[in-house]
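Asker: I would like to see how this sequence folds:
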Amino acid sequence: MWFLGLTSNTTPSAPGTRTLIILIVWTIWRERNNRIFRGISTTAARLFDGLRDEAGLWMAAGAKGLASLVGNLSRE
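Answerer: Model prediction:
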């Protein structure tokens, strides 16, 4: 499984990688639920923007591994 190689505890980026994967899967799951249960769909660009915003919130809340993996996500 590709996931196990990326998240091995022997790599310095493992905590950030695990957090990023969880964040991406959670974002996709919320989009799926919005489409199925609310009939609301989001464009890919808005979905990515929301993912970036959510990652910023997670980093502000202390996801240090994610911060070291993705760096500064400010929009310019």
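Asker: contacts and neighbour counts: CA atoms only from here.
Answerer: Fine.
Asker: so the spatially most central residue of the chain, which of the three states?
Answerer: Central residue of the chain (CA atoms, centre = their mean): Leu23, 3.1 Å from the mean position. What DSSP: H, G, I helix; E, B strand; the rest coil gives for Leu23 is helix.
Asker: To compare with the earlier structure, here is another sequence to fold:
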Amino acid sequence: MGAWLLWKHRNFCVFEGVNPCMDDLLRAIKDEEHLWCMVGARRLASLSVGQAEVAG
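Answerer: Model (predicted):
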């Protein structure tokens, strides 16, 4: 899931001329994780991807 969202973000930046944004990417991962958990991917919630912090 993370690799797919990274690829989509990269393509968005390349083809739409948008600057890469780690906050947007992490938000997309968190949103996708939430949707997967809502439909029953219970073990995915234990990964806590959405709680990653950006150093900077």
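Asker: re earlier: is it true that the residue nearest to the centre of the first structure touches Asp53?
Answerer: No. Contact status for Leu23 of the first structure versus Asp53: not in contact, 11.1 Å apart, counting by CA atoms under 8 Å.
Asker: Let me see the ranges of the helices in the first structure.
Answerer: 2-6, 14-33, 44-60, 64-70 (DSSP state H).
Asker: In the first structure, what residue corresponds to Ile29 of the second structure?
Answerer: Matched by TM-score structural alignment, Ile29 of the second structure corresponds to Leu51 in the first structure.
Asker: List the contacts of that match.
Answerer: With contacts defined as CA atoms under 8 Å, 6 or more residues apart in numbering, Leu51 of the first structure is in contact with 23-24, 27.
Asker: With distance to Ala45 of the first structure as added columns, please give the residues you listed in JSON lines.
Answerer: Below are the contacts of Leu51 of the first structure laid out as JSON lines (distance: CA to CA, whole Å):
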{"residue": "Leu23", "distance to Ala45 of the first structure": "16"}
{"residue": "Ile24", "distance to Ala45 of the first structure": "14"}
{"residue": "Thr27", "distance to Ala45 of the first structure": "13"}
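Asker: quick check, nearest of these to Ala61 of the first structure?
Answerer: Leu23 (13.5 Å; CA to CA).
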